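>>> here you go, sequence then predicted model.
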Amino acid sequence: MKARPRNGAITAAGSPDQLRDRALELGLTNAEFDLICEKLGRRPNELELAIFSLLWSEHCGYKHSRRLLRRFPRASSRLVFGPGENAGAVDVGGGFVAAFKIESHNHPSAIEPFQGAATGVGGILRDVLALGARPIAVLDSLRFGEPDSARSRYLLDGVVRGIAHYGNAVGVPTVGGEIYFDRAYEQNCLVNAMCVGIARREQLVRSAAAGPGNRVLLLGALTGRDGIGGASVLASADLDESDTDKRPSVQIGDPFEEKKLIECCLELVERRLLVALQDLGAAGLSSSAAEMAAKGGVGIDIEVRRVPLREPEMEPFEIMISESQERMLCVVEPARVDEVTAICARHEVRATIVGQVTTTGQLRVFDNGRLVGEIPARLLVDECPTYELRGERPPRSLYPPPRPRLDAPADLRQQLLTLLGSPNLCSRLPVYEQYDWLVGSRTVLRPGEADAAVLLVDPEHDSRRAVAVATDGNGWRVAADPYRGSVEAVLECAANLACVGATPLGLTNCLNFGNPERPWAAWQLEHAVQGLADACRALGIPVVGGNVSLYNESERGPILPSPIVGMLGLVEDAANAPRAGFAREGDAIVLVGPGGRRSLAASELSRLRGEGLPEALAEFDPGDVIEVLARVRDAARQGILASAHDVAEGGLLVALAECALLGGLGAEVELDSAAEEELFGEGPGWFVVSGPRHAVAPLGQVIGVVGDERLRVRAGRESLDLALDEMRVAWSTPLAAALAGP
């Protein structure tokens, strides 16, 4: 690249055709290259072209989804920060706010599962930290191919170890999440990480730069070539059999460096020394500086030779787009720089002045004082071209039927044991036990103990107020019916929160889909977004932010359309939050629901039988479901429930078995019908709760009593009698075997 030192004007290196070819190589289109030239009034040089290719990528620019995301509700009396900040934040009372967000690290994890998952955790921690909130919990939603596949076992093992390595070392508990298996995820696993943080409201900080003349400081780790173009490039391209060649694009994490960075930034925020704070994620310095400038309506100058480097002789474009981890960018008034750097030194965190805020509105890049790049910040951040989706319903053959695992006909015993031992329903304890879920002393209910994690807001002064968090998403049901399947995902998450007595306050989502330029993927995405939006409006909660991950496909085909939702709610008294397992012998067992029959359409039983996608999911009234959620939530808040568990995948019999296994107590149950829809059907709004008969009977239909060490069910003319030990063997071994490797 060349520049004119006397007047600072930028000139492009190479012919117009060479630059256009380079733009195409970097993922831009001909039309986008022409638009860049038009907006700049000249051709970009290679550094500027590299920055545009990342900021205008799907991962950073949301080219195919931005218009759809405007459909999400954003208003709430509890909302403090919504979309546009690094994470969303809601008021949880007592002067505290909860910050939360979910993001994907799918493509890096498919290439290098350990580092991909580890840095996914590190990145989502910094999103919450950028608001000035202390990260207090991580949840992970994971998707893999069938566990009998060597590749899937390799990815599963690497991802779980990566999450455990980073979360345990950094000292943030992993308190929940979910794992599903389907061959559609064979090449493209999904790793979606959610983080929750707590802050006092008056200590929140924004990311908008302000104050011309203020200094821009880079905090944290050295900058290297690892992760150059990582998240932004990998997340905007299909994977193929040569994806291992892309390993240099996967970031490398250091949780101990992140721990120091977290404590340092929290002290700087507490002392109110920062004007603005931003994490360095996708596209590195380019993205963070441009976003801070655009949000504040100012410019930022960066001197690349001031950036501390891990590797010598890095080019300016490499320094600007490196995605090296454990770095934050902050704006500081000149008079406070010495105090900031002193605090950083005490925490052993590197702090370097790399630029300053200007009035130009430009992101300007200098190399030893020589201007080598100049782009309007708003052009990079706010004026990325967006595209209308042209959707068309996909053929059902897009997702072949699963391999049969259960022969028909089968008796109740065989059906239940097969379901309990299926990859999507078996115990997740072999994964949970690799995570530290207690560090921080906030965890009230451990993973697997309840349908949602419960964490104290202020454990030093208040043992009652808590937040509850859960994640959910069922790609198979969304593939069958993107709109209803997405509504169900939101209601299922709300049901998880209802089981612990939590009032939902907000939702974050990660939209994992295939190539949006294909009509069927566009159709799935549009209908799923509408379903999420309508469900959130029905619940009266805002979407506070999230992430979009598209192009999740390979030559073998696309993933299942997988909108993953994370929901946060408020628990007024954590002591009243019931567990999922039966708790006391003699308690009455009550089935609570909206009435009508559950359906086998796209159910786990139908999948085990090898049945393909149905034409649609069964209809339901969201209003009826929400009324049931409120009934269960209120009962849990009043402390009258000894246990509460929603009826989800596998249906009623699986829910009863899970309650027995989690509590170590059996049950005697009598049902009116042996119809498969009643026993194994699925649909939103159904719960199994237990407690004193006089207290829980008004909630629904009394179907049994807790006690003994067996699950005995009489359904019409059929009966089932299983020892807990026999169910536990079927339930506890499959995932442990998968984690054991080939």
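That came through, no problem. Source: prediction; values computed, not measured.
>>> contacts and neighbour counts: CA atoms only from here.
Noted.
>>> so Pro147 makes contact with Pro423?
Yes. Pro147 lies in contact with Pro423 (CA atoms under 8 Å); the separation is 7.3 Å.
>>> what about versus this one:
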Amino acid sequence: MTLDSVKHAEQTPETELPWAELGLKENEYAQIREILGRRPTGAELAMYSVMWSEHCSYKSSKVHLKQFGDKAPASDAMLVGIGEQAGVVDVGQGYAVTFKVESHNHPSYVEPYQGAATGIGGIVRDIIAMGARPVAVMDPLRFGAADHPDTKRVLPGVVAGIGGYGNCLGLPNIGGEVVFDDCYQGNPLVNALCVGVMKHEDIHLAKAAGVGNKVILYGARTGGDGIGGASILASETFDSSKPSKRPAVQVGDPFQEKLLIECTLEAFAEDLVVGIQDLGAAGLSCATSELASNGTGGMRVELDDVPLRDSTLSPEEILMSESQERMCAVVEPGKVDKFLAICEKWDVIATVIGEVTDGDRLEIFWHGEQIVDVPPRTVAHDGPVYERPMARPEWLDALQADDASKLARAADGDELRGQVLKLVASPNQADKSWITSQYDRFVLGNTVLSQPEDSGMIRIDDETGLGVAISTDGNGRYAKLDPYQGAQLALAESYRNVAATGAKPLAITDCLNFPSPEDPAGMWQFAEACKGLADGCLELGTPVTGGNVSLYNQTGDAAIHPTPVVGVLGVIDDVARRTPMAFAEEGQLLYLLGDTREEFGGSAWSDVIHGHLGGQPPAVDLERERLLGEILISASRDGMIDAAHDLSDGGLIQAVVESCLKGGHGARLVLPDGLDATTFLFSESQGRAVVAVPRSEELRFTDMCGARGLPATRIGVVDGDAVELQGQFSLPLSELRSVWEATIPALFG
């Protein structure tokens, strides 16, 4: 094999290279030539192609993501923000929490088990690279129609991959979502979140500082799986005419990852690491260029020293491989032996592959030849930036004008009863235990709340009870109707879910799942969602700590609904004071907090009962969300409520049914004055929650709501073994449970 060395590249400017096949545009290839002052070598071309991919470079989204920094609210809690491998927030008592959500959408469609499994593995490595011990994972998921044959292929594989990898790591899966919609048929969304805990002094960053410091690659051997995997898969639309991407999907080994976690944390504890980088998308291309770019000098790497699973790999393939369970550490020469000894103790392969230099170049050698000589920042950070054409979709006016409030209402109590049963049994509202039972939710012994609670909650400190709550939410139907409001509604719901458990929301992470950026309508949706989320975070005081953008989620002309998924993290001083969702005691008084209006645009009722999507999504009032959150947190802390459940998909009746089934007690509801039964039961007005108040606390609770200006309407009592709307219908819990639990097993069991 003849290698394209740097010297040879200088001497042969006319040589054609396969830049287009690697996903680069003509202008991008020209930009690379301009940066280098010559044509690139094959290895350099490989590095630029993966690092300048949409997935790694954010070249179409950077100009819009800047708002998250420009509009960031002041926050005493923020310790590490956007730009690092994961954000870090202060949660008190010397503890810091790092959390992040990322996508593994395209690989999970091609190979559901490995795509989802390695999505978990990748996000866990981001967390340990910050210096934290991972303590929990979550999985916001979107699939096509629940009864579609291909959903029966994709969903079981994805769920098995998440459960198999996470369970083997010994990490509880404490929350997430499962949503079905036709728009995700060819592009399921597999987002993965991990949260980790550390002390403030244990925070580590990705940088290669200190001339002479050694670069150590440790973990699994590098193989042919995942060559250009996430970086290429996530940077183009699917098209049946293109070759199979199956070889590009990474293959995970959770047992190797578990060893990697323990090895890394021990190296941190021994103060052996100057800088560290996980090998995820773009593999060694990313790790070497980002470490060098973030450091104070250059880097020299000997590619021959990289441990391989396949000796036939070319240097380009080694640089592009996204083989899993690998990390890169920068270590002082005097500490290398101790670092390698710790790796040997944990049976982790570790090799010195390079060192930090006093130059400003990333230089890589193979078989004695120099094959890479680049300014590292041009690879890692200074790639192309596009201001893509944007245009409000032509179809949006007609869609918004198709008002859902004009849909037919139930004529009588019997019809209402039937609609409640149909809603509760629909795939999106039905019990997800068939899925979540495949995940270990309680391993490590610190899980306080998990599915189907509004938020997952983890205890951080055994003595004080300090804990954190995390929720992820996103409603693509709302965002299709109005992406600006849709992003704020995702933020509001996740914020509300955290507050409903008694935790104070602190910060967010996001996974922005959108169609092709080359479609002006899709780009407009993305820009509007970014603006909405940035404006919302500023108003709520919850800074964005980091996240992920996933574009090209469409097959041909079939695009997904814009789906911004927002994860909110909150802190609770004592998890013993948490508020669960279950109505657990007869005689508790049920109060509806907030205002209910005729808001059905994008609602579960309009979808399930009428097969309709149109109109305006529910109005957003973030000041009301903040007030509701403060009331829920205060009531939880002071023992004024026994249960709380936020109102979102399916409205009041869905929340009441879920809380009744969870607690094993029924509820007698009374229709408030001024509301018709359909609006009362199914409206998805925001800024609302239903709470169960002990009779002894009713006056204190209502006085607090009144003094703060939050509407609180008594709507019933926990009682009996049925959900009853007085004068309209009664539904035995046994009947509700039967239809609620039957749907998902019937589809996938």
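Yep, that arrived. A quick note: this is a predicted structure, and the numbers were derived from the prediction, not measured.
>>> common neighbours of Pro147 and Pro423 of the first structure, please.
Common neighbours of Pro147 of the first structure and Pro423, using CA atoms under 8 Å, 6 or more residues apart in numbering, are Phe181.
>>> what about those two, which has more around it?
Taking neighbours as other CA atoms under 10 Å, Pro147 of the first structure and Pro423 compare with Pro147 leading, 25 against 22.
>>> list the contacts of that one.
Arg153, Phe181, Pro423, Ala738.
>>> swap in 6 Å and give it another go.
By CA atoms under 6 Å, 6 or more residues apart in numbering, the contact list for Pro147 of the first structure reads Arg153, Ala738.
>>> that one matches what in the second structure?
Under the alignment (TM-score structural alignment), Pro147 of the first structure pairs with Ala146 of the second structure.
>>> which SS state does its match fall under?
Under DSSP: H, G, I helix; E, B strand; the rest coil, the three-state class of Ala146 of the second structure is coil.
>>> for Pro188 of the second structure, see how far away it is.
Distance, Ala146 of the second structure to Pro188 of the second structure, by CA to CA, to the nearest Å: 12 Å.
>>> same question for Ser606 of the second structure.
In terms of CA to CA, Ser606 of the second structure sits 23 Å off from Pro188 of the second structure.
>>> equivalent analysis for Glu741 of the second structure, please.
For Glu741 of the second structure, the distance to Pro188 of the second structure - CA to CA - is 24 Å.
>>> those two: which is more packed in?
Legend: neighbour count by other CA under 10 Å for Glu741 of the second structure and Pro188, higher for Pro188 (30 against 17).
>>> residues contacting the spatially closest residue to that one that is not a sequence neighbour?
Nearest residue to Pro188 of the second structure in three dimensions, chain neighbours excluded: Phe143, at 4.8 Å (CA to CA, 6 or more residues apart in numbering). Taking CA under 6 Å, 6+ apart, we find Phe143 of the second structure in contact with Phe180, Tyr184, Pro188.
>>> which SS class is Asp431 of the second structure?
coil.
>>> show me what contacts it?
Trp740, Glu741.
>>> equivalent analysis for Val689 of the first structure, please.
For Val689 of the first structure, the contact set (CA under 6 Å, 6+ apart) comprises Ile589, Val590, Ser643, Ala644.
>>> now do 10 Å
Neighbouring residues of Val689 of the first structure by CA atoms under 10 Å, 6 or more residues apart in numbering: 499, 578-582, 587-592, 632, 635-636, 641-646, 656, 659, 696-697, 699-700, 702.
>>> which stretches of the stretch 351-500 of the second structure form strands?
362-366, 369-374, 447-449, 456-459, 467-473 (DSSP state E, counting those that start in this stretch).
>>> which residue numbers in the first structure does the shortest one align to?
By that I understand strand 447-449 of the second structure. Taking TM-score structural alignment, strand 447-449 of the second structure hits residues 443-445 over in the first structure.
>>> for the residue nearest the centre of the second structure, what is the enclosing helix or strand?
The second structure has Val101 as the residue nearest its centroid, 3.1 Å off, counting by CA atoms, centre = their mean. Following DSSP states H and E, one finds Val101 of the second structure within strand 95-103.
>>> C-terminal to that strand, what's the next element?
Counting by DSSP H and E, what follows strand 95-103 of the second structure is helix 105-110.
>>> how much does that next one stray from the first structure?
Here the mean offset of helix 105-110 of the second structure against the first structure after fitting is 0.3 Å, by mean CA distance after the TM-score superposition for the first structure.
>>> so where is that helix in the first structure?
Counting by TM-score structural alignment, helix 105-110 of the second structure corresponds to residues 106-111.
>>> and which of the contacts of Phe143 of the second structure is nearest to Arg133 of the second structure?
Pro188 (29.5 Å; CA to CA).
>>> contacting residues for the closest one?
Per CA under 10 Å, 6+ apart, neighbours of Pro188 of the second structure: 104-109, 112, 141-144, 151, 154-155, 158, 179-182, 553-554, 560.
>>> ok, so what distance separates it from Asp147 of the second structure?
As judged by CA to CA, Pro188 of the second structure and Asp147 of the second structure stand 14 Å apart.
>>> for Gln554 of the second structure, same thing?
From Gln554 of the second structure to Asp147 of the second structure the distance is 20 Å (CA to CA).
>>> show me which of these two is the more surrounded one.
Gln554 (24 against 15).
>>> in the first structure, what residue corresponds to the more buried one?
Checking TM-score structural alignment: Gln554 of the second structure goes with Glu553.
>>> mind listing the strands for the stretch 501-650 of the first structure?
Under DSSP E, counting those that start in this stretch, the stretch 501-650 of the first structure gives strands at 503-512, 543-549, 553-554, 557-558, 562-571, 588-592, 643-646.
>>> correction: the previous question concerned the stretch 151-300 of the first structure.
Using DSSP E, counting those that start in this stretch, strands in the stretch 151-300 of the first structure cover 174-181, 190-200, 215-220, 276-279, 299-303.
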